Structures are given as C-alpha cells and as structure tokens.
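> give the three-dimensional model of this entry:
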Amino acid sequence: MKKEKVVLAYSGGLDTSVILTWLKETYGVEVIAVCVNVGQEEDYDEVKKKALATGATSAYVVDVVEEFITDYVFPTLKASAVYEDDYLLGTSFARPLIAKKLVEIAEKEGAVGIAHGATGKGNDQVRFEATIKALNPHLKIIAPWRIWDLKSREDCIEYAKKHNIPIAVTKEKIYSRDQNIWHISHEGGNLEDPWNEHDESIYMMSVSPKNAPDMPEFVEIEFEKGIPVKVNGEEYNPVEMVNLLNKLAGKNGVGTIDIIENRLVGMKSRGIYETPGGTILFKAHNSLEKLTLDRDTLSFKKTVAQKYAQLVYDGLWYTPLREALSKFVDSTQECVTGKVKMKLYKGNCTAVATDSPFSLYNEEFVTFGEDDVYNQKDAEGFINLFALPLTIRAIMNEKKAKKEQDTI
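All right, here's what the predicted structure looks like:
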C-alpha cells in the first residue's frame, strides 16, 4: 500500500531534523522536506543532502528572495507598518510566503498534510497555519511541539543521538535565531531576563554603534510610487538593493533594537532585532511621505499602518482586510516619488534632505515675505471660525458662573 506524503518545513537544524524522523516513526509517512530560501545564510546543497540523509523521500530548496522583497516587504514598507512602534516585521511577513510555498509543493506532490517546527508558545504556529488554512483548508497540519513527548532542546538532542540523526548543535547553544535578507532576530538565553543588558557580541548583520566609523556616511534613496528604485543615483534590483543597504547600515551600527513585544498568544517576549537596510528604507520613505502627502491623508494612513502591522504580525496576510488596506495604501503612493538623503552615524539614521516633483512644500507660500496666494488678513476670520466652539464655551461658562453668583 502506497504511503501518504507529508510536507515538512525544513531548515536542517536540530528541531526539523528530529521532526523528520519523528514523522516517519509516528505516522509511517513519506516526508517531503522543503527549505524555503528567504535570504538566510545557509549552504543549501548541504541542507538538501542532510534532509535526504535523514530519511526524506525528496527535498526541495525554493529560492523566493526576490518575491519576498517585492510582494511582502515593499507592500509593508509602503504601508509604513511597524509593530508596536519598533518591530519592522522581519520574521512576520516571511512566514506567509514560506507557508504559501509549502502549500504549492504539497499540492504538487499530492501530500495530505504539512508539518512545521514552530512551538506552541510562539507566533509562528499561527502564521503558518492561518496561511495554510487560507490557501488550502483540506491539508492536515501537524505541529509536533504541541503533541510529542519531547519538551526541550535537550530532549531533542537525546532523540537525535538515539536515532543517529546528524546534528551540529550542542546543549550549550544559547540563542534562538531567525534570519532572512531583511533581518535577524535573537531570542532566548540570558535575554529572557529583561534586566540583563544584551551582549553586543551577538550582532551578526551590524556592529555596535561605538565601533562604527567616526565620520558620518550619506546615502541617497530614490523612490517611485513608494518603491525604492535607486541608491546614490544607481538603479538596483530589489535583492541587490537590500543587500547593499544592509552593508551600508550595518557597518554604521544602524537598525538594531532591543524590545519587549506582545506576542499574539498572550505573553510578552524579548528580542534583539537587526534590520539595518530596512531601517534606512523605512525612515527615508516616511520622510518622503511627509513632503508629498497632505495632513489628513498622512494622519489617516498612520491609523492604517498600525492595523496593517497588527495583521502582518498576527499572520493574517491572506485576508480581505489586509488586501483592502493594501489597495488604500497603493492609492496614497501615487505621488510618493522623489529622493531622500540619509545620514548614517554611529547607530543613528536621519533624513537630512528630501526632494520630490510632487512636493507639497512651497517656499513662496511659507515665506514671511509677501506672496500672491496668502493674504495674512484672512487669518483673522479663519481663527474666529476655528475657535468658535471655544468662544461659545467661554460665554456659556461666564453665564453659568454669573447665575451661580446671583443665587448666593
């Protein structure tokens, strides 16, 4: 009788290597290992070889780095979506894309389900499974960390030794990390006590600001309809651009944050996030929007950005609301075209100059000198009408006070 197939989101690390063997032993299935390349630094040939050596029937390595940037990063950038004012969503918007590829391969292979290595305490389980349910609700989902008897990394190491699973990890490993082209996160270890200052030696994409160059570096970003297209006047494809900005920002100590965040599952967690190039792009984009968007649109867009960030963080990428908000965002970006000069200096990233053919700033109108558009005498009538509710309230308070005085 032909065995059923299960697709496994596979990284080659300890957890997914153990899960691969566990799936075969527990369910008697064929395991299709799928490693989705979103820009993490891996030897993908070795990952594929390891999956097959561990017992996978077949193994895929899927390169989606450019799709990740164009279809997930840039829409979120245009939305100015930042979770809880700090987090640029590096892990969050990679998960829906990874899950999408898992579904596509499951359908191609005729698999009955998808397995993942996300724990029962984190956000990723929701992001993976919500996407799978949105794209193919008929696929079964297997989340070993929620059902097996292994309770820790130490248990996984013992399981791997017992089953001769090749691993390159020890019990002394400190941090849990997630990396893609946009960022890297560090969690666990001594970071679990929020009173502990994090050790700057953990940085992998950037340097400590104190070790950054003593002279500032300037970089010019050019946007077309909210999308970055040039750096210092030279056009780059999305992957090249993000890689270049990661290097520029990283060597200047830009883009590292240490935050406490609210997980979707109800607990707080602490993480160190390095997002060097992304920090430049977000700050440059925000600066250009201030030049090209009117006050009401910019104000309402901030409300949209907050909701957009929450949807992305919660794994709700493939939802009607997120899609509708993206359409609104796209309409606001029609005039977000222009250049921004950014100053990078010892961890700081500051917009120092902006220019756009759609700029709403006009020196002739804001000057203290005379102009043909604005008559300063008109301000008196405007202020009278603008402050009319305050005037009426003051008059009513006077009448109330007089009435109370008369009754004494």
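> contacts and neighbour counts: CA atoms only from here.
OK.
> can you give me the buried ones in the host helix or strand of residue 49?
Using DSSP states H and E, residue 49 sits within helix 44-54. Neighbour counts over helix 44-54 (16 or more other CA atoms under 10 Å) mark 44, 47-48, 50-52, 54 as buried.
> stretch 292-311 too?
Residues of stretch 292-311 classed as buried by neighbour count (16+ other CA under 10 Å): 292-293, 298, 301, 304-311.
> mark which of these are part of helices, please.
Residues of the buried residues of stretch 292-311 located in helices (DSSP state H): 292, 298, 301, 304-311.
> so which of the residues you listed comes closest to residue 229?
Lowest distance from residue 229 to those (CA to CA) belongs to residue 292, with 17.5 Å.
> tell me which stretches of the stretch 101-250 of the chain form strands.
Taking DSSP state E, counting those that start in this stretch, the strands of the stretch 101-250 of the chain run over residues 113-115, 140-142, 176-179, 184-187, 217-224, 227-231, 234-235.
> of the ones you listed, which approaches residue 345 most closely?
Per CA to CA, nearest to residue 345 of these: strand 217-224, 6.5 Å.
> and the angle from that closest one to strand 227-231?
Strand 217-224 and strand 227-231 are oriented at 140 degrees to each other (axes from the mean of the first three to the mean of the last three CA atoms, to 10 degrees).
> to compare with the earlier structure, here is another sequence to fold:
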Amino acid sequence: MGRAKKVVLAYSGGVDTSVCIPYLKHEWGVEEVITLAADLGQGDELEPIRVKALKSGANESIVADLTTEFIENYAFPSIQANALYENRYPLSTALARPLIAKRLVEVAAEYGADAVAHGCTGKGNDQVRFDVAIAALNPDIKVLAPAREWGMSREETIAYGERYGIESPVKKSSPYSIDRNLLGRSIEAGPLEDPWHEPLEEIYLLTQAIANTPDEPEYVNISFEQGLPTALNDTPLAPVELISQLNETVGRHGVGRIDMIENRLVGIKSREIYEAPALIVLIQAHRDLESLVLTADVSHYKRGIEETYSQLVYNGLWYSPLKLALDAFIQQTQTRVTGKVRVKLFKGTATVVARQAETSLYTPDLATYGADDQFDHKAAEGFIYVWGLPTRVWSQKLRQTP
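Okay, here's the model as predicted:
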C-alpha cells in the first residue's frame, strides 16, 4: 500500500511502534522511516530507545528534549485555566499530545517527509489528539496509523516483528498499561478494568501509601506571578525544577492519586488511575489565589470557561479556534493573579491554609464583625428590597391568579 515515501513516526520503543517500522516499509511501501522519541521528563533513558528504532529498521532515529517546552507552553497554561477534565483529571497525559504532534510536523518539514505516523489503536483518545492536532498544524500532510488498520492481535504483532529482527519482549511481568511524563503517570488495563477492583499499592510510583507518609504535616508556600508558579518556599525555581521538586514533596505525603471512571472521546467508559502530585496541588493553590484577586463575576464566569477548556484539551482540540479564543480570555484574567498560597500536606490531603496578594480584593474593614467594621449596615435594607423586588412581584401575581 504505497501511501508515502518518507515518514516521520512518533516512537515510544514499545511493541506497536517498533513493528510500525517494518510494517510501513514492507506492507505500505514506505522507503524511509524516521523515528521521533519525545523526552518529556519521564525519567527513562532514551538512548536505548533511539538505538532500538535503528535496529528495528528506522533509517534515522531522533530523540527530542521537549521537557521545558512541555511545562512552560502546555502545563503552565493549563494551570492558569485550572484545567480538570470531568472536574478530576488534570490532563497530565493529554497535554503531551499536541506538543508531540507539533514536533512531528516540524521534523517532517525539516526532512521533507510527505507523511507522519503514530502507533495508536482505534480505541483510545490519543489517535484523535494526534490526528486532529497534526491536521491543524499542517492540513496537507498525510497521517498514517498502521496499528489502527493492521488488525493483528498482540501475539500476531510480536510474531510479525520477529520476522524482521525485532526481539520478542520478555514476558510482561506487569499487566498494566502505563504512560509517564514529568507531570505524572496514567495507569490502566489488567485488573483495573474491573471497576470493583481496588488498585494494589504496587501500581503507584510517585505517591506514598498513607501508611508510609510522615506523621507530621509539611507546609509548602507556592508563589505565583500572573498565574504562573515561580517559587517554592520563597525560592525561585525554573519551571521544570519547580514541578520536579513539588512532585517529590507532595508525593511523599500521599497526595496526587486519582481513581476514576472516565468518559473517553470515542464513547467508551474507561477506568483510569492517575498520579499527578505537583499538578493537582498547583491547580488547587492557583484556584484559591484567584478567589482572592478576581471579582466575583469574573471568577464565576471563568469556571464555565475552565470546563470547556478542559474538554477541548482532552478531546484533542488544543490548536482549535475556540481553544485559542479561550486562551485570550484566560490570559486577561491572570494579570492580577500574583501572590502566595500556603498548602498543608498531611496523610494524603493537601489543604490551602493561607493566601496573600498585593492585589487582594479582600478588605478587612468590610469583612470584619469587630469594632473596625466599616460596612454600612443600614444600606442593606434598601439593597434587599431592590434585589428581592422581582421575586416579591412574582409571588404577589401568583397569589392573585384564580
């Protein structure tokens, strides 16, 4: 099936993406396959993955360090948006897909490739995220998805790879499917497919079991400038270092686990486990700081924007016109979101216990019930009369109706 001559393949080093290399060449007539592995701070050594791609038949194998761009241009805007899909999932995995798609398109342009490819199957969200993001960035380039079309079982896929020198993986000791980057981990499959099955402690890596957490609380001060995290405990940190340190601190106290039934874009309900210690606490702290500095109408309206924003990111529409329009609104709201939030970490909980900002709208002499109270209590009666007037008129008319 001659669909393209030169292809850039998003490569993870797993069975599917490795088999994609000979499959593209021998079944679809691709002459040159260039693999792209993205370093997103997942902590893995990517040189063996680069070498494996070459052994699997790739003409060239690229490893791209995208960690800083990932945090600054994808994670941090999502924190400003308080993005939680279905009010729970902070999009730690979903946020990586538009960046990988962007780099795929860039490498394709650099190498003069006429197509890009990925190893996604037809059941998950990632196929949509890649295909739509790529189409937004370059609507003229072909997108190939061999694993979505080849119809092979896992056993058949392994056997196909062995025909072309791809070593059969050692028998999988873990039944779970795991994706990781600097923001966190997603865990699914195996016994987790039973919604009644309690996750075993063995699946977690970034967060401690409650029984193993410290017996004393720990406090962390998180500083924000225009909605962006800039310091921990008054120590300025670069974005990647800030996430790394906060992941360790928060995870040590067992904070950052999510166990949810998630509505996938393709219409399937999926049981997902996430670990995202830093991201969860940063969104919590950021939202609390906003409550101090944003007016009530902006704060309330932004909540609806946040839900839409989260759905767009989850559904692969990072580069869509609506997402870009929401970005402009969110950025405008962040001009005053500068201050500090204090979070108490203890036994699986993260609790905001204090906050401060020079642009705070909290006015002590209006809020207090003490002697310094400056609120005009007499004005309340007139306000209540006007505020309740529509309800009062409605009630009177209702009573007069025979």
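> coming back round to it: how about the ones in helices among the buried residues of stretch 292-311 of the first structure in TSV, adding distance to residue 342 of the first structure?
Listed next are those as TSV, based on distance: CA to CA, whole Å:
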residue	distance to residue 342 of the first structure
292	17
298	21
301	23
304	26
305	22
306	24
307	28
308	26
309	24
310	28
311	29
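> scan the second structure for its longest helix.
Under DSSP H, the second structure gives helix 379-400 as its longest helix.
> check the mean deviation of that one from the first structure.
For helix 379-400 of the second structure, the mean deviation from the first structure after alignment is 1.2 Å (mean CA distance after the TM-score superposition for the first structure).
> likewise for stretch 301-314 of the second structure?
Once fitted to the first structure, stretch 301-314 of the second structure is off its aligned match by 0.3 Å on average (mean CA distance after the TM-score superposition for the first structure).
> pipe the buried residues of helix 44-54 of the first structure into TSV and attach distance to residue 352 of the first structure per row.
Output for the buried residues of helix 44-54 of the first structure, formatted as TSV (distance: CA to CA, whole Å):
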residue	distance to residue 352 of the first structure
44	41
47	44
48	47
50	49
51	49
52	52
54	54
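> looking at these, which is nearest residue 224 of the first structure?
For the buried residues of helix 44-54 of the first structure, the nearest to residue 224 of the first structure is residue 44 (34.3 Å; CA to CA).
> alignment lookup: that closest one to the second structure.
Counting by TM-score structural alignment, residue 44 of the first structure corresponds to residue 46 in the second structure.
> for its match, what are its contacts?
Applying CA atoms under 8 Å, 6 or more residues apart in numbering, one finds that residue 46 of the second structure lies in contact with 37, 39, 63.
> repeat that for residue 54 of the first structure.
17, 20-21, 165-166.
> mapped onto the second structure, which of these hold?
Counting by both residues aligned by TM-score structural alignment, their matches' CA atoms under 8 Å, the second structure reproduces these contacts from those: 17, 20-21, 165.
> now, those that are in helices?
Among these, DSSP H puts 17, 20-21 in helices.
> would you reformat the residues you listed as JSON lines and include distance to residue 402 of the first structure and neighbour count?
Listed next are those as JSON lines, based on distance: CA to CA, whole Å; neighbours: other CA atoms under 10 Å:
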{"residue": "17", "distance to residue 402 of the first structure": "82", "neighbour count": "25"}
{"residue": "20", "distance to residue 402 of the first structure": "83", "neighbour count": "29"}
{"residue": "21", "distance to residue 402 of the first structure": "85", "neighbour count": "21"}
